[in-house]
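K.L.:
Build the 3D model from these lines:
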Amino acid sequence: MSQAAQAYSRTSQVTGNAREIEAQALLTAAKKLRDVQTNWNGPDAKMHKALLFNRRLWAIFMSAAEEDKNPHTIETRQNIANISVFVMHQTVEMQLNPDPKKLKPLIDINCQIAAGLAGRA
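P.N.:
Below is the predicted model of the structure:
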């Protein structure tokens, strides 16, 4: 398990329900991305920080999905991995060809999955 995933795992055990923590992390990432989109100034440090935060979050999800001891079904784990790959691809595309419209899918995915984790979907 990666160091980031281990830290995440330790934090989730101490601070509360993993689903709540994941939902809050996704909403935090979505807010950072939405702030960049709303206040678009071209590619800047704020954009890169928001993309990095989101990419790291999804790297943790992907790492957890690959763990043998992950309790989710193979199908669910594959779906998480597929979404993670899309997020990584979309992030690279945004970094290579910055356009605030390209942030919408990342924001939407994070919000929709956060809603599902919180039982609002």
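K.L.:
Going by C-alpha atoms from here, please, whenever you check contacts or count neighbours.
P.N.:
Fine.
K.L.:
residues of the helix or strand residue 10 falls within that come out buried?
P.N.:
Per DSSP states H and E, residue 10 falls inside helix 3-15. Within helix 3-15, the residues scored as buried using 16 or more other CA atoms under 10 Å are 5, 8, 12.
K.L.:
burial count for the closest residue to the second one other than its chain neighbours?
P.N.:
By the measure of CA to CA, 6 or more residues apart in numbering, the closest residue to residue 8 outside its immediate chain neighbours is residue 60, 7.9 Å from it. The burial metric for residue 60, expressed as a neighbour count using other CA atoms under 10 Å, is 21.
K.L.:
Nearest to residue 86 among the buried residues of helix 3-15?
P.N.:
Proximity of those to residue 86 (CA to CA) peaks at residue 5, which lies at 19.7 Å.
K.L.:
From residue 58, how far off is residue 25?
P.N.:
With distances taken as CA to CA, to the nearest Å, residue 25 is found 10 Å from residue 58.
K.L.:
Could you also give me the structure for this second sequence? I'd like to compare it with the first:
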Amino acid sequence: MSSPLDAYRSVEKATLSGRDLEASVLLKAAQKLVEAQHRLADEKDLQTLDEALRYNQRVWTLFQSEISESANPLPEEIKTNLLALIGFIDRRTYALMAEPKPDRIDVLIEINRNIAGGLQAGSDAARVSEESQ
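P.N.:
From the prediction side, this is the model:
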């Protein structure tokens, strides 16, 4: 480990549930997008936007891969809805790369935060259920 922070992150990753880890990654992507949005508005910084969009796209590509697995236990309707959402995220990402505008980033930030919140709520409910048994 190169620093105490790296050690903490390693332990955090090992102790987070799947949902918590997914929520954490989405919130990190949202934070990167917020930072990029501010830097784009203030400094016309396209590099930070590009990095944030690419990070966010990798996160959602991973989700798409997981959703597409035949062993994925999600109901088909949820899989279909998530794949449609991922399609929207891809289109918005490419539109932002072509025409970067700070106000157009909001929707990606909100999607990430809302999905992360849902994952965290589901994880909390699962923990309560396990503790009551």
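K.L.:
Just list the residues touching the residue nearest the centre of structure 2, thanks.
P.N.:
Most central in structure 2 under CA atoms, centre = their mean is residue 26, positioned 2.3 Å from the mean C-alpha point. Contact analysis of residue 26 of structure 2 by CA atoms under 8 Å, 6 or more residues apart in numbering lists 56, 59, 112-113, 115-116.
K.L.:
Just the buried subset of the residues you listed, please.
P.N.:
56, 112-113, 116.
K.L.:
With distance to residue 81 of structure 2 added, can I get these in a markdown table?
P.N.:
Putting these into a markdown table (distance: CA to CA, whole Å) gives the following:
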| residue | distance to residue 81 of structure 2 |
| --- | --- |
| 56 | 18 |
| 112 | 15 |
| 113 | 17 |
| 116 | 16 |
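K.L.:
Would you report which members of these are assigned to helices?
P.N.:
Among these, the members found in helices (DSSP state H) are 56, 112-113, 116.
K.L.:
Please point out which parts of stretch 17-31 of structure 1 sit buried.
P.N.:
18, 20-31.
K.L.:
Would you reformat those residues as TSV and include secondary structure and distance to residue 93 of structure 1?
P.N.:
Below are those laid out as TSV (DSSP: H, G, I helix; E, B strand; the rest coil; distance: CA to CA, whole Å):
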residue	secondary structure	distance to residue 93 of structure 1
18	helix	30
20	helix	30
21	helix	28
22	helix	25
23	helix	25
24	helix	25
25	helix	22
26	helix	20
27	helix	22
28	helix	21
29	helix	18
30	helix	17
31	helix	20
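K.L.:
Can you name the two of these that sit furthest apart?
P.N.:
Taking CA to CA as the measure, those span a maximum distance of 19.8 Å, between 18 and 31.
K.L.:
matching residues in structure 1 for stretch 46-61 of structure 2?
P.N.:
The alignment of stretch 46-61 of structure 2 onto structure 1 (TM-score structural alignment) covers residues 44-59.
K.L.:
Pull the residues that contact the matching stretch.
P.N.:
So stretch 44-59 of structure 1 is contacted by 25-26, 29-30, 32-33, 36, 84, 87-88, 91, 95 (CA under 8 Å, 6+ apart).
K.L.:
could I get those residues as CSV with distance to residue 118 of structure 1?
P.N.:
Formatted as CSV, these follow (distance: CA to CA, whole Å):
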residue, distance to residue 118 of structure 1
25, 12
26, 11
29, 16
30, 15
32, 20
33, 20
36, 25
84, 19
87, 21
88, 24
91, 25
95, 30
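K.L.:
Can you tell me which of the residues you listed is closest to residue 120 of structure 1?
P.N.:
residue 26 (14.1 Å).
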